[in-house]
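> What follows is a protein structure lacking sequence information:
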């Protein structure tokens, strides 16, 4: 009985193994084990860990893709994609600047798939120590602001940029610039601009091109003349001549619609009533509402020159007289009776000395006169700086010519 049971158990075990063997034969024929090579993108991770170690990659010549060899059943590969496999170079594995190779690690989330190999197995890297220094940003403006306007300030915000690069590049940096076009500008602006980094030979460093940006603040002001204001009249026989102000011009800012209407700034009035000597006064500027001064003092110096009036006599022959509005048909002839005409001018001695007799034009208006003798006012064209002491009359004779 026991022998029969033992034989039955043995037969069952043999049957089980045979069934399993047959199953594997069927499985291998319908879903065999196979090897697949996939082209997988190479991921570079933990690059920030290099900065913590003071290291930078000198040449980032990593391969973009690697070939991954996988083993598994055929059906498994029918449903596998690139999202199921990762090929990674982990930069946190860099020990120091002397590290030259890193292994490529492959990961898969698919069951029944095993990793057999990767090509390339390692990637070569070239490292160097990281340099980091703050460099001031020089703002360079191009173009010209609107007429009468000036750039009063051009600042980078912040005023320096921190540049991370290899020591070799850091040591070669000569200047960092940001260029801003201010052509036809009449108001303040803030713009974001790329920085251009130059080496000590003045050449652009292409490795740092388009890697740095800063905000640039441009402040614009309008330049207008300062006009001294006086009130009253000097003492008798004196005149106020030059009104000189220091500074001569002011820079103003404010709402563009307000500033655009301001052509000059006046000072507070200086009283010269009955004054007989020159003076220098410190007076405030009068500012329109909404306007502020830029880099200009509120109080300015004004020199008011008070000079004693002088007189100078000029003598002319009667041929110097011009007849204005004479008859056009030459039917009348005009003659001045007096052989000599004397006039006296008053003004500052300096201005009187500038006047030459030939620069003066003397004339008589004969409009509408017929034959006869007349007395007419002498007209003299003078510079604004001098005056006639009195009005002068000239005797003339109008004679009919018979034409």
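Thanks, I have the structure now. Treat the numbers as computed from the prediction; the structure is a model and nothing was measured.

> Only C-alpha atoms from now on, for both contacts and neighbour counts.
Will do.

> Checking my notes, residue 76 in a helix, right?
Yes - the assignment for residue 76 is a helix, going by DSSP: H, G, I helix; E, B strand; the rest coil.

> Please look at it and residue 84 and confirm they touch.
No - here residue 76 lies out of contact with residue 84, judged by C-alpha atoms under 8 Å, at a distance of 11.6 Å.

> neighbour count winner among those two?
residue 76 (16 against 11; other C-alpha atoms under 10 Å).

> Spit out the contact partners of residue 354.
Applying C-alpha atoms under 8 Å, 6 or more residues apart in numbering to residue 354 gives no contacts.

> Actually, residue 74.
So, once contact is read as C-alpha under 8 Å, 6+ apart, residue 74 ends up touching 31-34.

> and the gap between it and residue 137?
Using C-alpha to C-alpha, to the nearest Å, one obtains 62 Å as the distance from residue 74 to residue 137.

> cool, residue 313 as well?
In terms of C-alpha to C-alpha, residue 313 sits 68 Å off from residue 137.

> For the two, work out which one has more neighbours and name it.
With neighbours defined as other C-alpha under 10 Å, residue 313 and residue 137 compare such that residue 137 has more, 22 against 12.

> one more structure, for comparison:
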């Protein structure tokens, strides 16, 4: 077997080396390495469906270096940054950010390089709904009763946040309302100091609240007046009428009470009466008015005519 010719071998090797050097030189001149910064989404991998991670940023900044022709065509989809949460326990955790880049590229920097976050188990529980009333009804009105379409809602989220929750507040504006109404209002989850607790989900997020408006009640002391009808027996006269009590307390709608200065008894029939008598007589009360007493004692003093 003939040996490879050694003639001009050294010159050929030198020529090859020079060609490589020239190629590198040309490539560096025509397609030099450059750096670029890109903000890429931070992917969370292997997070359990029964867990929630808080404090993980949505994006990280990645600096890479590579040939200009490759860097120019680089997109966010070409770089993947992620953290792997497999096997972690509840509580504070720290993880390094992993980054995958295209071939022929060099990873220069990832910011942040590590992230600190909180991992919590997701649980749920029911909390009561409470109405927060703002404003005042129209003049003469008052809130009689508030009812809810449902007494509780289900709240879901990290156990650490759920432990702070006490109720769901529904803000109801009753300004200038003068009759019963129903309104659908959004709910706000709050703690024992009525501060909103963020980071939880609730179902449903709204509640139907019904408010019963009743006219404002007033009270007043008024005189009792006798309502006398009929004719006494022949030869006698009515000397005096004494009512006990002479005054009673009435209560009811403000407008009706304001128009009432006294209360009449039911008719007292004098027909056939010929001597002193004491009667228990009911009071005549208008609709919407109540009295501390429903009847009074009426004493009729009868005398002989001409005496």
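Perfect, I can see it now. In this text, all values refer to a predicted model and were calculated from it rather than measured experimentally.

> Got a TM-score for the two of them?
The pair, once superposed, lands on a TM-score of 0.54 when counted by TM-score structural alignment, normalised by the length of the second structure; 232 aligned residues with a C-alpha RMSD of 4.7 Å.

> counterpart of residue 193 of the first structure in the second structure?
Here residue 193 of the first structure is matched to residue 186 in the second structure, going by TM-score structural alignment.

> OK, contacts around that match?
Residues near residue 186 of the second structure by C-alpha under 8 Å, 6+ apart: 170-171, 205-207.

> Any of those buried? List them.
170-171, 206-207 (16 or more other C-alpha atoms under 10 Å).

> From these, pick the one nearest residue 4 of the second structure.
Nearest to residue 4 of the second structure, judged by C-alpha to C-alpha, of these is residue 206 at 90.1 Å.

> ok, which stretches of the stretch 201-350 of the first structure are strands?
213-227, 230-231, 238-246, 249-253, 265-267, 270-271, 279-286, 292-293, 299-308, 310-317, 321-324, 332-336, 340-347 (DSSP state E, counting those that start in this stretch).

> got those strands as CSV, with distance to residue 373 of the first structure columns?
Output for the strands of the stretch 201-350 of the first structure, formatted as CSV (distance: least, C-alpha to C-alpha, whole Å):
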stretch, distance to residue 373 of the first structure
strand 213-227, 50
strand 230-231, 46
strand 238-246, 39
strand 249-253, 57
strand 265-267, 53
strand 270-271, 50
strand 279-286, 52
strand 292-293, 65
strand 299-308, 40
strand 310-317, 19
strand 321-324, 15
strand 332-336, 10
strand 340-347, 18
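
> who wins for proximity to residue 97 of the first structure among those strands?
It is, among the strands of the stretch 201-350 of the first structure and with distance given as C-alpha to C-alpha, strand 213-227, at 29.1 Å.

> Now for residue 69 of the first structure, how many residues are close by?
17.

> Tell me the mean distance between stretch 10-23 of the first structure and the second structure once they are aligned.
When the second structure is superposed, stretch 10-23 of the first structure averages 4.9 Å from its matched positions, counting by mean C-alpha distance after the TM-score superposition for the first structure.

> residues in contact with that stretch?
By C-alpha under 8 Å, 6+ apart, stretch 10-23 of the first structure touches no other residue.

> And stretch 244-255 of the second structure, by the same measure?
For stretch 244-255 of the second structure, contacts defined as C-alpha under 8 Å, 6+ apart pick out 140, 215-225, 257, 288-293, 296-298.

> Buried among the residues you listed? Need that as a selection in PyMOL.
Selecting only the buried entries of the contacts of stretch 244-255 of the second structure in PyMOL, with 16+ other C-alpha under 10 Å as the criterion:
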select buried, resi 215+216+217+218+219+220+221+222+223+224+225+257+289+290+291+296+298
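
> Fine by me, we can end here.
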